[in-house]
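In: starting from these lines, generate the structure:
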Amino acid sequence: MSQANPQQEQGESQGKEFLVFTLANQEYGIDILKVQEIRGYDSQTVTRIANVPSFIKGVTNLRGVIVPIVDLRLKFNMDNVEYTSQTVVVILNVRSRVVGVVVDGVSDVLILQPSQISAAPQFGSAFSTEHLTGIGTVGERMLILVDIEKLMTSEEMSLVEDAVA
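Out: Now for the predicted structure:
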């Protein structure tokens, strides 16, 4: 009877799972523990709200819960894109609030070890990187790792709550 290598077990337990999604041909990763579900994007079920930032597409009713829908392309100041059959909404639990983010598509779930994650680059005051946790590398792939809680700031979410209330 052979025993498991304790070092190997420790390394595996330090890995963190990320849901990988794409925006404009760039891959991003968010903590899988924040993800509640993934749904196809249907603009017919999103109700637009007046006087909210343009990146907030509106709200939808998800099994009795009113969920704000944020388009990450618009939030990241990217070119607008046509919504396709690949466009999805990732439903997240962020600070005990349910929110949906529209992304171009999801590809997979990856486990990254600490050695595969580099610190987020600093660009000075011209560009804020406070919502980035780092850059993940898997072979030739590079993932921009996003701290979804910092990205979905309470100030922005309060705009949605005020509009819905």
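
In: every contact and neighbour count from this point should use C-alpha atoms.
Out: Noted.

In: relative to Val164, how far out is the one residue sitting closest to the centre of the chain?
Out: Nearest to the mean C-alpha position of the chain, by Cα atoms, centre = their mean, lies Ile30 at 4.9 Å. Counting by Cα to Cα, to the nearest Å, the separation of Ile30 from Val164 is 27 Å.

In: compare with the first, here's sequence two:
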Amino acid sequence: MTIDTSGAPIEALTFDLRGETFALEAGLVREVLDLLPETGVPGAPPFVSAVINFRGRIIPLVDLRVAFDMEATAATIDSRIVVIEYDLDGEPTLIGLRADKVHEVTTIDRAITEEAPRVGLQWRADFIRLLARRDGDVIVIPDLDQIFAARGQSTVTVTPFNALQA
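Out: Next up, the predicted model:
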């Protein structure tokens, strides 16, 4: 895949996960929230182990740290939930993403972006859409399509009640 470095800059919300800076296209972001009460979902994979009530709607709460094999940490005063609207299976879906700290909406020039190298990364390269270098730091722009396809699937097998009686 060739990255278009001549295209328009990316307007992105930057946030931290375990001390690493990540960014999401600002157009996906609907709201940044303080932490809300969570309801655990029995049998759900750790990637989406809870739901929250967002303005009267129950939405999944995703932990991208799980996708990137990072250790989960306790919430702090800086922890936030970033609510995005993302197209899943052709349907616009509200999803909450955990963030250790939310920074700002910023412009990322396409000229400073590059593909993730196939070797030498601590994370799956297919989970990273782009890397951007700015002020000596690296900003990771995740590939949500790949992450949701790989990690969003439940590993729980449901056995129909009829099969248990056989």
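
In: who's in contact with the longest helix anywhere in structure 1?
Out: Determined from DSSP state H, the single longest helix within structure 1 is helix 154-164. Residues outside helix 154-164 of structure 1 that contact it (Cα atoms under 8 Å, 6 or more residues apart in numbering): Ile49, Ala50, Asn51, Val52, Pro68.

In: make it 10 Å
Out: Helix 154-164 of structure 1 has contacts (Cα atoms under 10 Å, 6 or more residues apart in numbering) with 49-53, 56, 58-59, 66-70, 94-95, 97, 99.

In: among the residues you listed, which ones are buried?
Out: Neighbour counting by 16 or more other Cα atoms under 10 Å classes Ile49, Ile56, Gly58, Val59, Val67, Pro68, Ile69, Val70, Val94, Val99 among the contacts of helix 154-164 of structure 1 as buried.

In: please name the nearest non-neighbouring residue to Gln86 of structure 1.
Out: Using Cα to Cα, 6 or more residues apart in numbering and skipping the chain neighbours, the partner closest in space to Gln86 of structure 1 is Gly105 (5.4 Å).

In: now do the aligned residue in structure 2 for Gln116 of structure 1 against Pro9 of structure 2, distance only.
Out: Mapped onto structure 2 by TM-score structural alignment, Gln116 of structure 1 lines up with Ile112. Taking Cα to Cα as the measure, Ile112 of structure 2 falls 10 Å from Pro9 of structure 2.

In: please apply the same query to Ala44 of structure 2.
Out: In terms of Cα to Cα, Ala44 of structure 2 sits 37 Å off from Pro9 of structure 2.

In: ok, the nearest residue to Gln122 of structure 1 once chain neighbours are set aside - contacts?
Out: Leaving aside its sequence neighbours, Gln122 of structure 1 sits nearest to Thr129 (Cα to Cα, 6+ apart; 6.8 Å). With contact taken as Cα under 10 Å, 6+ apart, Thr129 of structure 1 is in contact with Ala120, Pro121, Gln122, Phe123, Val146, Leu151.

In: what's the closest of these to Phe21 of structure 1?
Out: Minimum distance to Phe21 of structure 1 across the contacts of Thr129 of structure 1 is 10.8 Å, recorded for Val146 (Cα to Cα).

In: one step back: ok, and the contacts of Thr129 of structure 1 in structure 2?
Out: Of the contacts of Thr129 of structure 1, the ones still in contact in structure 2 (both residues aligned by TM-score structural alignment, their matches' Cα atoms under 10 Å) are Ala120, Pro121, Gln122, Phe123, Val146.

In: quick check: the farthest pair among those residues?
Out: Phe123 and Val146 (16.0 Å).

In: pick out whichever of the two has more residues nearby.
Out: For Phe123 of structure 1 versus Val146, neighbours defined as other Cα atoms under 10 Å are more numerous around Val146 (21 against 9).

In: wait, isn't Val111 of structure 2 in contact with Ser6?
Out: Just to correct that, residue 111 of structure 2 is Ala rather than Val. Yes: counting by Cα atoms under 10 Å, Ala111 of structure 2 touches Ser6, with 6.9 Å between them.
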